[in-house]
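J.: This is a predicted model, with the sequence first.
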Amino acid sequence: MEIAQVLHMNKGDDETSYAKNSTVQSKIISVGKPVMEEAILGILCTHIPESVGIADLGCSSGPNALRVILEILDIINTKCQDLGCQSPEFRVSLNDLPWNDFNSIFRLLPTLYHKIKEEKGGRFGPCFISAMPGSFYGRLFPSRSLHFVHSSSSLHWLSQAPPSLNWNHRMPMNKGKIYISKTSPSSVLEAYSQQFQKDFSLFLKSRSEELVPGGCMVLSFMGRRSTDPTTDESCYQWELLARALMSMVSEGLVKEEKVDSFDAPYYAPCAEELKLEVEKEGSFNIGRLEAFEIDWDGGSDDKQAALQSRGRKVAKTIRAVVESMLEFHFGGDIMDELFKRYGELVDDYCLRTQPSTSIWSFPCLERTTKWVSLGD
């Protein structure tokens, strides 16, 4: 399975689209806004460049895609107003994998430009927005071209599922599961941990080339508080999805070997793992590393959403994110039934507990002043 081709949020604006089912991601952005402002103001405290490079990595599509950009521009321009200086020009890059629904973002650009030119009183500097399709596990931008990098709800996705998990199709290592679970052997846990280490280190090295010295990143993504990767907050959404699939296996609707051969390209790291990789790579200083919890359904206040069961809301949220991968592997004809069963399992789980997921946030991951290249 080529992740770059099959990992994308559901396109369009219908009932299963990411645009209609991204409340959780919106909540994460809202929680992160104050620390994002703190990080950006830290960059500007000594010098405001004439041209500012900004990148949003894993921008996806829908209403969240341009919201962050407008907030970043607002923060910088408000600072310029306070200082009585001219606003810089903005070079904004929106990044995601090539199969992302960039067309929907482009259709929203006129609205964004209207807000910049009209609603904001014309105080914004020139703004140039472009798309940069490609994996952020590698170089995307010219050297020293970025001042600020933002990424939300993206870095828990790996570049690939650990290849070692399916080297022997006759004896699957994680039988009946699609991610880490309490019954997974230690070799599965180790394989996922190693893949994360490899990917996150490459992410840091790539950004260290692209950021100016003193530039910074604000990253928010799924994680776990415990060092144990089998805790419910880390893996239980995937556990319930595996159970839904196995219930279909028992009825002959899905082949068991299909379940055994699917491994989610996902990993929710703990704080110790994050700190270790940042220290090992050496190009960044951690300003702060914070954790906060968010309900599985995002705690939506929407009246129409309130009429749905929690399980159905969670199922729609998860479907909008992972359906492309599951459809590629299992076929599209089972998706409605699969997520119906998944929603029922989530409802049952919610009756027994109040499920939430931990979100890791690097409010400020600052590029060291020493220039470090990949060859050093």
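T.: That came through, no problem. Numbering: from 1, shown residues only.

J.: make it CA atoms for all contacts and neighbour counts henceforth
T.: OK.

J.: For the residue sitting nearest the centre point of the chain, identify the helix or strand it belongs to.
T.: Central residue of the chain (CA atoms, centre = their mean): Ser154, 1.5 Å from the mean position. Using DSSP states H and E, Ser154 sits within no helix or strand.

J.: Would you enumerate the residues in contact with the residue lying closest to it once chain neighbours are set aside?
T.: Spatial nearest neighbour of Ser154, excluding adjacent residues (CA to CA, 6 or more residues apart in numbering): Gly58 at 5.6 Å. When contacts are counted by CA atoms under 8 Å, 6 or more residues apart in numbering, Gly58 is found next to 94-97, 151-154.

J.: follow-up on the earlier one: how close does the residue nearest to the centre of the chain get to Asn95?
T.: Computed as CA to CA, to the nearest Å, the Ser154 to Asn95 distance reads 11 Å.

J.: do Glu293 as well
T.: In terms of CA to CA, Glu293 sits 26 Å off from Asn95.

J.: ok, back up a step: mind checking which of the contacts of Gly58 are in strands?
T.: 94-96, 151-152 (DSSP state E).

J.: quick one: contacts for the residue nearest to the centre of the chain?
T.: Ser154 neighbours (CA under 8 Å, 6+ apart): 57-58, 220-221.

J.: Is Gly53 in a helix, a strand, or coil?
T.: strand (DSSP: H, G, I helix; E, B strand; the rest coil).

J.: what's near enough to touch the residue nearest to it when sequence neighbours are not counted?
T.: Setting aside the residues directly before and after it, Gly53 is nearest to Leu146 in space (CA to CA, 6+ apart), at 4.2 Å. Leu146 makes contact with 52-55, 210-212, 215, according to CA under 8 Å, 6+ apart.

J.: let's bring in a second one:
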Amino acid sequence: MEVMQVLHMNTGEGETSYAKNSIVQSKIISVATSIIHEAVEECLEKNFSDSMGIADLGCSSGPNTLMVISDIIDTIYATINQKGILLPEFRVSLNDLPGNDFNNVFISLPEFYNQLKTEKNIGPEGCFISGVPGSFYGRLFPKKSLHFVHSSSSLHWLSQVPRPLDSNIMPLNKGKIYISKSSPRSVFDAYLSQFKRDFSLFLKSRSAEMVVGGHMVLSFMGRVSADPSSEESCMQWELLAQALMSMALEGLIEEEKIDSFNAPYYAPSAQEVKSVVQEESSFTINCLEAIEIEWDGGAPGNNHFEKYNNKIENYNLSRGQQVAKTIRAVVESMLEVHFGREPMDELFKRYAEMVGDYFSRTTAKYIDLVISLTKKG
């Protein structure tokens, strides 16, 4: 699978679009806000410049795209005002893979510029925003051009399916699409090795692009358990595999198609992340936190539903439908290339029911890892 070509969030603003189904990602950005603020303030202490390079890697599209950039500029504005010095100009780079809906991003820029002008008197000559398509597993920017780098809900995506799994020989992970309790050890090892290669390359690339003392805040799906097959990191994929297998049993899709699909995704443990950072050695870790996020992002619509409907099974189904929408907005592009367009509606209908049933039995939460880093001298 050519991940660069098929991985992108659902485009546009329709019912299955990422723009309308990114509440979990918004929640993740919100809970990391204090860490971002602290990192920005420290960056200004060490690296104040009259022209600051800021990059958001894996920016996607929709309402979350400019949320972090706005927050970073707000923090810089407040800090600079306290010191009574002139604002720097902002060089803002929004990066994602080429299939990203950059048109949606660019359409929102005039309103963003107007807001900057109205609230902070920052005109177009004070903030230059550009789109940078390409994989962040490699160089994207000139040397020493960035002061602050942010990435949210992106680094759990690998540059490719681990090679041992992406072959036409006997499938290693039969009936599954990601790590599972039934997966052989070779599957665990393949995913971990790919993550280590990718994350190390990410750090090496950013090290070349950032100034000494520059700061970076990254948040991505992970786990606190040492077990890579723990429910906290795998269950959303396990349920999706079960939905696919139920369709295969009815002849709606080919079982061989399931055996040959493996998600280019890995949810690392905090220790695995720390180990790669230390081995690559370009950055100092300021903090590394694990934060719990509800599968549906604690969507307010769910509380409203519960208030007016006392049937708990309907409430769980509603939450299941919400989760299915958020997952569909993220992974449908890959699934559609592999399985075709026709099965998608039925697949996510079944997935919603399975997630609803899972909610009836347990509390479902993701683990989001947030790490703040400083570029070494």
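T.: Sure thing, it's come through. Quantities reported herein were computed from a predicted structural model and do not represent experimental measurements.

J.: follow-up on the earlier one: same list (the contacts of Ser154 of the first structure) but as CSV, adding secondary structure and distance to Thr369 of the first structure.
T.: Shown next, in CSV, are the contacts of Ser154 of the first structure (DSSP: H, G, I helix; E, B strand; the rest coil; distance: CA to CA, whole Å):
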residue, secondary structure, distance to Thr369 of the first structure
Leu57, strand, 23
Gly58, coil, 26
Ser220, strand, 23
Phe221, strand, 26
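
J.: ok, those residues vs Ser324 of the first structure, which is closest?
T.: Checking these against Ser324 of the first structure by CA to CA gives Gly58 as the nearest, at 15.9 Å.

J.: how close does that closest one get to Lys275 of the first structure?
T.: Relative to Lys275 of the first structure, and taking CA to CA, Gly58 of the first structure is found at 22 Å.

J.: Same check on Ser247 of the first structure?
T.: Ser247 of the first structure is 39 Å from Lys275 of the first structure, by CA to CA.

J.: Name the residues that touch stretch 307-324 of the first structure?
T.: 6-10, 16-18, 21-24, 296-297, 305, 335, 339-340, 342-347, 350.

J.: buried stuff in it?
T.: Buried residues in stretch 307-324 of the first structure, defined by neighbour count with 16 or more other CA atoms under 10 Å: 310-324.

J.: Stretch 51-69 of the second structure now?
T.: In stretch 51-69 of the second structure, counting by 16+ other CA under 10 Å, buried: 51-66, 68-69.

J.: do the same with stretch 251-271 of the first structure
T.: So for stretch 251-271 of the first structure, counting by 16+ other CA under 10 Å, buried means 254, 256, 259-271.

J.: Quick one: neighbours of Lys181 of the second structure, just the number.
T.: 13 (other CA atoms under 10 Å).

J.: My guess is it contacts Glu231. True?
T.: No: contact criterion CA atoms under 8 Å: Lys181 of the second structure and Glu231 do not qualify, at 9.1 Å.

J.: which stretches of the stretch 101-250 of the second structure form strands?
T.: 127-133, 146-152, 210-222 (DSSP state E, counting those that start in this stretch).

J.: quick one, which of the ones you listed is nearest to Leu240 of the second structure?
T.: strand 210-222 (17.1 Å).

J.: Show me what that closest one is packed up against.
T.: helix 33-47, strand 146-152, strand 365-375 (3 or more CA pairs under 8 Å, 6 or more residues apart in numbering; DSSP states H and E).

J.: Now the ones you listed in CSV, please, with extra columns for distance to Glu313 of the second structure.
T.: Output for these, formatted as CSV (distance: least, CA to CA, whole Å):
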stretch, distance to Glu313 of the second structure
helix 33-47, 35
strand 146-152, 33
strand 365-375, 19
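
J.: Which one, of these, ends up nearest to Tyr77 of the second structure?
T.: helix 33-47 (10.5 Å).

J.: does Pro363 of the first structure count as helix, strand or coil?
T.: Going by three-state DSSP: Pro363 of the first structure is strand.

J.: Tell me how many other residues crowd it.
T.: 26.

J.: need the contact list for it.
T.: 32, 35-36, 38-39, 217-219, 287-290.

J.: switch to 6 Å and redo it
T.: By CA atoms under 6 Å, 6 or more residues apart in numbering, the contact list for Pro363 of the first structure reads 35, 218, 288.

J.: quick one: it from Asp56 of the first structure, how far?
T.: 15 Å.

J.: swap in Val322 of the first structure?
T.: 21 Å.

J.: ok, now Glu118 of the first structure?
T.: Glu118 of the first structure is 24 Å from Asp56 of the first structure, by CA to CA.

J.: With Glu2 of the first structure instead?
T.: 23 Å.

J.: ditto for Asp348 of the first structure
T.: For Asp348 of the first structure relative to Asp56 of the first structure (CA to CA), the value is 37 Å.

J.: likewise Leu140 of the first structure?
T.: Distance from Leu140 of the first structure to Asp56 of the first structure, by CA to CA: 12 Å.

J.: Gln304 of the first structure too?
T.: For Gln304 of the first structure relative to Asp56 of the first structure (CA to CA), the value is 31 Å.

J.: for Gly134 of the first structure, same thing?
T.: Counting by CA to CA, the gap from Gly134 of the first structure to Asp56 of the first structure is 12 Å.
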